[in-house]
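# next comes the sequence, and after it the predicted model I'd like to discuss.
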Amino acid sequence: MKTVLITGSNGLLGQKLLDKLKHSAEYKVIATSKGNDRYCESGYIYERLDVTNAEEVRAVINKYQPKHVIHTAALTNVDACEIDKEQCYQLNVKSVEYLIEACNPFNTHFIHLSTDFVFDGLNGPYKEAGIPNPLSYYGQTKLESEKLLQSSMLDAAILRTILVYGVIKDKARVNIVTWAKNALERGGEINVVNDQFRNPTLAEDLADACLLVLEKRARGVFHISGKDYMSIEEIVRAVADYWKLDASLINPISSEALNQAAKRPAKTGFVLDKARKELGYQPHSFHEGLLIVDDQLKKFKPDNSDGQ
């Protein structure tokens, strides 16, 4: 059996990967996160791992000598990255440096998650060959991590993605869909930007893309997202429409009026031709994604805290 090690296994993507890989006949799965295991099922091995601790990273990699690493752990709160740049740098850059160093002796295939925020949003939707120009510190750190991998000796695949949504078992985190649904159900007015455009990405689709890359031991940069290009306002209105919630509570505002700590690119979005052709990637539509989320919400009730 080939060993695959997942960082950030408590997160949304990490849990979706465990959904698909646990009890695998082909892969021995090592799930890692900083705290206790919050997925809490069988069919994999769990190791506590702080990816910002070089000694811990070296010890875990040496112990399992993985053929594949899927690095999902990161600080993805864009405003938090702008405010606490040291923590952002440690999680988004130094972790990659430590993992590369630890994986080098084992010829590990490295799958790294990156973001549309490496772009400035002036020329979206983007192909993989688009010229990065991040507007935020978060985007800068993710671009720096990409460059570390591209200059390494490892077989590395970089999967850039956009606005991932889905249902997480431990109720610990919200995303654009669960946030909008919860907020509208509470009946208060919500401010939603109308001048940012994205391809919202179902977490299961992103996990499937990781597995396609894993199976093919693919290398290079791949753009992975949903197929629908929408404004944030359109996304939230689609959520309201699907669950028959009061869309009059949605207050469209400009990004400038929202006054967030970090600047966001206006129009990103991805051209998916390369992922479709080279990987066989076939994402769901946003409506199909909401059907899947709705089905999962009947099993798991997400956290009701605010956040976008």
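Cool, the structure landed. Numbers count the residues shown, from 1 in each chain.
# can we go C-alpha only for contacts and neighbour counts from here?
Will do.
# go through the strand or helix carrying C103 and flag the buried ones.
Per DSSP states H and E: C103 is located in helix 95-103. Within helix 95-103, the residues that qualify as buried are S95, V96, E97, Y98, L99, I100, E101, A102, C103, counting by 16 or more other CA atoms under 10 Å.
# nearest to H223, of those?
In terms of CA to CA, no member of the buried residues of helix 95-103 lies closer to H223 than V96, at 19.6 Å.
# is the nearest residue to that closest one once chain neighbours are set aside in a helix, a strand, or coil?
Nearest residue to V96, sequence neighbours excluded (CA to CA, 6 or more residues apart in numbering): S145, at 6.3 Å. Counting by DSSP: H, G, I helix; E, B strand; the rest coil, the backbone at S145 sits in helix.
# and S145, what is it in contact with?
Remark: with contacts taken as CA atoms under 8 Å, 6 or more residues apart in numbering, S145 is in contact with N92, V93, V96, E97.
# close enough to count as contact, V213 and A157?
Yes: using CA atoms under 8 Å, V213 makes contact with A157 at a distance of 7.4 Å.
# can you list residues touching both of those two?
Between them, V213 and A157 share the contacting residues I111, R219, judged by CA under 8 Å, 6+ apart.
# show me where the protein has helices.
Ranges of helices in the chain, per DSSP state H, are 12-21, 54-64, 78-83, 85-89, 95-103, 137-150, 176-186, 203-216, 232-242, 255-258, 273-274, 286-297.
# let's have those helices in a markdown table, adding distance to T3.
Compiled in a markdown table, the helices of the chain are given as follows (distance: least, CA to CA, whole Å):
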| stretch | distance to T3 |
| --- | --- |
| helix 12-21 | 11 |
| helix 54-64 | 7 |
| helix 78-83 | 32 |
| helix 85-89 | 28 |
| helix 95-103 | 13 |
| helix 137-150 | 20 |
| helix 176-186 | 33 |
| helix 203-216 | 11 |
| helix 232-242 | 38 |
| helix 255-258 | 44 |
| helix 273-274 | 27 |
| helix 286-297 | 29 |
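# select, out of the ones you listed, the one closest to K127.
helix 273-274 (8.3 Å).
# just to check, Y27 is in contact with M1?
Yes: Y27 is within contact range of M1, at 5.2 Å (criterion: CA under 8 Å).
# between these two, who's got more neighbours?
Y27 (17 against 10; other CA atoms under 10 Å).
# separation between that one and E215?
10 Å (CA to CA, to the nearest Å).
# same check, this time on L91
From L91 to E215 the distance is 27 Å (CA to CA).
# here comes the other one, which I'd like you to weigh against the first:
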Amino acid sequence: MTPIILLFGATSILGFHIARRFPHALVPFTSPGNTSPTVQEWATLNLEDPEWVKKVFSQHQPDILLYCHAVCDVPKCEADPAWAYEVNVGHLNRVLSFLPETTRLVYVSSDHVFGGDGVYHEHAPPCPISVYGRTRVEAEQMVFRRPGSLVIRTGLAIGPSPNGRTGHLDWLRYRTQQNLPITIVEDEYRSTVWAEDLAVRVMSLATSPVTGIRHISATQAIS
């Protein structure tokens, strides 16, 4: 029997590629008012509205919730920690309040739960160095308290975005085309993953019986 899968955060880089790669396998959700032509046929959901969240779960009765929703703009999170915690922790807490007990939760997290040098395995203790990273760790802890859940920490997803301007690839292309200034971080190394490949790996794990934590990254880190 085909599982009913809901995808929250479908306009993230990874979420967009999951929705595009598996259009008939899940129901993608985006926030109200998103005008990108790519997402016009997707369902809408305001995660700040408890009744809306409750209605979505009641209507669909999902077997799996694939949660890719988060704000990942590190400088903005540093500038406004309250906003970062509301989106990355508060929204998830609201979802958990209404998520049916029988629904498997698959939460897509980030390598930002770690900081500093080194290679981190699944059993390494989190050591975030940013507000964004700390919101991710707190969200993960909420997920771990739910039996049967899975946290997938990924490297930096690289690939086209739904609006053609966000994500590292489109951001560079857009600002180059518009002759806008480009600021590049020089003191950071990340494990990058092509978003199309990452989408396939994440869906494979989401529909498997695997629980706990899994990391998906490249074999090398780049600056």
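That came in fine, so what should we check first? This one's a predicted model, so the numbers in the text were calculated from it and none came from an experiment.
# quick check: closest non-adjacent residue to the residue nearest the centre of the second structure.
Per CA atoms, centre = their mean, the C-alpha nearest to the average position across the second structure is that of C68, at 2.8 Å. Distances taken as CA to CA, 6+ apart put G9 closest to C68 of the second structure, at 4.6 Å, once the chain neighbours are dropped.
# distance from the longest strand seen in the second structure to the first structure after superposition?
Secondary structure of the second structure per DSSP state E: the longest strand is strand 104-110. Aligned to the first structure and superposed, strand 104-110 of the second structure gives a mean residue distance of 1.0 Å (mean CA distance after the TM-score superposition for the first structure).
# by contact count, what packs against that strand?
Contact here means 3 or more CA pairs under 8 Å, 6 or more residues apart in numbering; DSSP states H and E; on that basis strand 104-110 of the second structure packs against strand 64-67, helix 131-144, strand 150-154.
# redo those as CSV? Include distance to R190 of the second structure.
Shown next, in CSV, are these (distance: least, CA to CA, whole Å):
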stretch, distance to R190 of the second structure
strand 64-67, 22
helix 131-144, 14
strand 150-154, 10
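# A79 of the second structure is nearest to which of those?
That would be helix 131-144 among those, by CA to CA, at 9.1 Å.
# once aligned to the first structure, how far is that closest one on average?
Mean for helix 131-144 of the second structure is 0.5 Å (mean CA distance after the TM-score superposition for the first structure).
# what does that helix correspond to over in the first structure?
The aligned range for helix 131-144 of the second structure in the first structure is 137-150, by TM-score structural alignment.
# what's the distance between the matching stretch and the middle of its chain?
When distances are taken as CA atoms, centre = their mean, to the nearest Å, stretch 137-150 of the first structure is centred 15 Å away from the chain's centroid.
# need the contact list for the closest residue to R58 of the first structure other than its chain neighbours.
Using CA to CA, 6+ apart and skipping residues adjacent in sequence, the residue nearest R58 of the first structure is A102, 5.1 Å away. When contacts are counted by CA under 8 Å, 6+ apart, A102 of the first structure is found next to V57, R58, I61, N62.
# ok, those in the second structure: which stay?
Contacts from the contacts of A102 of the first structure that recur in the second structure, judged by both residues aligned by TM-score structural alignment, their matches' CA atoms under 8 Å, are V57, R58, I61.
# tell me the contacts of the alignment partner in the first structure of H91 of the second structure?
Counting by TM-score structural alignment, H91 of the second structure lines up with S95 in the first structure. Listed by CA under 8 Å, 6+ apart, the contact partners of S95 of the first structure are V51, T52, N53, A54.
# the first one maps to what in the second structure?
Right, V51 of the first structure. In the second structure, V51 of the first structure lands on L47 (TM-score structural alignment).
# count of neighbours near its match?
Residues near L47 of the second structure, counting by other CA under 10 Å: 21.
# with adjacent residues omitted, what lies nearest to it?
In space, L47 of the second structure is closest to H91, 5.8 Å off (CA to CA, 6+ apart).
# wait, doesn't E189 of the first structure sit right on N251?
Yes: taking CA under 8 Å as the definition, E189 of the first structure is a contact partner of N251 at 6.7 Å.
# okay, angle between the helix holding C103 of the first structure and helix 137-150 too, please.
With axes from the mean of the first three to the mean of the last three CA atoms, to 10 degrees applied, the angle from helix 95-103 of the first structure to helix 137-150 works out at 20 degrees.
# mind checking how far helix 95-103 of the first structure is from the chain centre?
That offset, for helix 95-103 of the first structure, works out to 19 Å (CA atoms, centre = their mean).
# ok, stretch 126-138 of the first structure next?
16 Å.
# which parts of it are buried?
For stretch 126-138 of the first structure, the buried set under the neighbour-count rule, 16+ other CA under 10 Å, comprises Y126, K127, E128, P132, N133, P134, L135, S136, Y137, Y138.
# any figure for the gap between the residue nearest to the centre of the second structure and G115 of the second structure?
In terms of CA to CA, C68 of the second structure sits 21 Å off from G115 of the second structure.
# go on, Q141 of the second structure?
Q141 of the second structure is 18 Å from G115 of the second structure, by CA to CA.
# neighbour count winner among those two?
G115 (15 against 11).
# which residue in the first structure lines up with the more buried one?
Match for G115 of the second structure (TM-score structural alignment): D120.
# right, and its match touches L135 too?
Yes: with contact defined as CA under 8 Å, D120 of the first structure counts as touching L135 (5.8 Å).
# with distance to R219 of the first structure added, can I get the contacts of S145 of the first structure in a markdown table?
Below are the contacts of S145 of the first structure laid out as a markdown table (distance: CA to CA, whole Å):
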| residue | distance to R219 of the first structure |
| --- | --- |
| N92 | 20 |
| V93 | 20 |
| V96 | 16 |
| E97 | 18 |
